[in-house]
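> Using only what follows, build the 3D model:
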Amino acid sequence: MKKLAILAAGIILLIFVAAKYADKESDTAGNSGITFFTGSWEQAVELAKQENKPIFLDISTSWCGYCRRMKANVFTDADVAAFYNASFINVSLDAEHGEGSVLAGKYRVSAYPSFLFFNSDGSFSSQTAGYRNSDNFLELGKRNKK
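So this is what the prediction gives:
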């Protein structure tokens, strides 16, 4: 009888934990963070022109701790993601590879993470660097939305 009670308690606990995990999954469903364009820079500029949206460009490196923190904590923030996804064509490039290297050189990126903003016609607007918390990063986007 005692074994049956322990088994029943274990099953109830397992169901409770599974239900709690399912609730957590549904809370985060659809909120994967900022959606970054995956095509070429030229394609991103063309899309910005078509949609009449400015471009947000994140230039980072794989070894940069603050870059990883931005990606894990700030780019995934629900308010940040909603604003940036609605307001910008978002692009993220590695400063040490491919187009990221070319653009980092062209715009003299010397610190990571670097955030560059471009007008909807692809012309350069502004640039800044360094870790920002969610509120500061949201304010940065609002100042650069045109």
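> going forward, measure contacts between C-alpha atoms and count neighbours the same way
Will do.
> so what's the residue nearest to residue 146 when sequence neighbours are not counted up against?
Distances taken as C-alpha to C-alpha, 6 or more residues apart in numbering put residue 54 closest to residue 146, at 6.8 Å, once the chain neighbours are dropped. Applying C-alpha atoms under 8 Å, 6 or more residues apart in numbering, we find residue 54 in contact with 48, 87, 88, 89, 117, 118, 119, 120, 121, 122, 145, 146.
> Kindly recompute the last result at 10 Å.
Each residue near residue 54 by C-alpha atoms under 10 Å, 6 or more residues apart in numbering is listed here: 45, 47-48, 87-90, 117-125, 144-146.
> Filter those residues down to the buried ones and hand me the PyMOL line.
Buried residues among the contacts of residue 54 (16 or more other C-alpha atoms under 10 Å), as a PyMOL selection:
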select buried, resi 45+47+48+87+88+89+90+117+118+119+120+121+122+144+145
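> Where do the strands of the chain begin and end?
55-60, 89-94, 114-118, 124-129 (DSSP state E).
> Roughly how far does residue 60 sit from residue 139?
20 Å (C-alpha to C-alpha, to the nearest Å).
> In terms of neighbours, single out the busier of these two.
residue 60 (28 against 13; other C-alpha atoms under 10 Å).
> let's see this one next to it:
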Amino acid sequence: MRLQLTLLLGVTLVTLASYTSLENVPQNQIDFYQGSYDDFLREAKKLKKPILLDFWASWCGPCKKLENETFSNPSLVSFLNTNYMVYKVDIDSFDGMAIADRFSVDVYPTLVLLDAKTKYVGRYRGFFPADYLKNELERAKSQKGKHFIAPKINTTASL
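Here you go, the predicted structure:
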């Protein structure tokens, strides 16, 4: 009897300790997807949400400005968390470099938009104020994408 009571008390305490109310989740931050890029794409397709890829680097000044000024705007944060799946692509990682190559990203920051079927819609290069970016993303939210065709790179060197 005493063992059952101790076990019940332990389970109850663990359950209460692991409970997180919605009030504790920060509502002033963008909900960037934390898993792998492939898992992210599967989740976005499942939820049928358009995608925003944020290509950034730790050494990039405009990337930091975008993060600190634009991505901290409460109106934009709410809009993105409601309407988009957002993924940060660190171009200094091997996976990030491969994704950047896939979309021919060569300017940082770059935001790439994909539709809910992961087809290419468009891109924004550089820093943008929150209100401007929100208006652009509202317009682009329902656009249908197309397959992205990366520009061909001439690999033959002329002598």
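> follow-up on the earlier one: among the strands of the first structure, which comes closest to residue 23 of the first structure?
strand 89-94 (29.4 Å; C-alpha to C-alpha).
> mean offset of the closest one relative to the second structure (after superposition)
Here the mean offset of strand 89-94 of the first structure against the second structure after fitting is 0.7 Å, by mean C-alpha distance after the TM-score superposition for the first structure.
> what do you get for stretch 43-50 of the first structure?
Mean for stretch 43-50 of the first structure is 1.0 Å (mean C-alpha distance after the TM-score superposition for the first structure).
> In the second structure, what range does that stretch match?
Here stretch 43-50 of the first structure aligns to the second structure at residues 39-46, judged by TM-score structural alignment.
> Show me the contact partners of the matching stretch.
The contact list for stretch 39-46 of the second structure, computed with C-alpha under 10 Å, 6+ apart, reads 32-35, 37-38, 47-51, 84-87, 115-118.
> Same question for stretch 17-37 of the second structure.
Under C-alpha under 10 Å, 6+ apart, the answer for stretch 17-37 of the second structure is 11, 13, 39-40, 43-44, 52-54, 67, 71-82, 84-89, 95-96, 99.
> ok, now how distant is residue 82 of the first structure from residue 34 of the first structure?
Here residue 82 of the first structure is placed at a distance of 7 Å from residue 34 of the first structure (C-alpha to C-alpha).
> list the contacts for the residue nearest the centre of the first structure?
What sits nearest the mean C-alpha location of the first structure, by C-alpha atoms, centre = their mean, is residue 75, with 3.1 Å. Contact analysis of residue 75 of the first structure by C-alpha under 10 Å, 6+ apart lists 32-35, 68-69, 81-82, 84, 133-134, 137-138.
> What is the neighbour count of residue 22 of the first structure?
Going by other C-alpha under 10 Å, the residues that sit close to residue 22 of the first structure add up to 11.
> Just tell me what residue 95 of the second structure corresponds to in the first structure.
Using TM-score structural alignment, residue 95 of the second structure pairs with residue 99 in the first structure.
> Now do the contacts for that match.
So residue 99 of the first structure contacts 40, 41, 42, 93, 105 (C-alpha under 10 Å, 6+ apart).
> ok, now how distant is the first one from residue 29 of the first structure?
In this structure, residue 40 of the first structure and residue 29 of the first structure are 28 Å apart, going by C-alpha to C-alpha.
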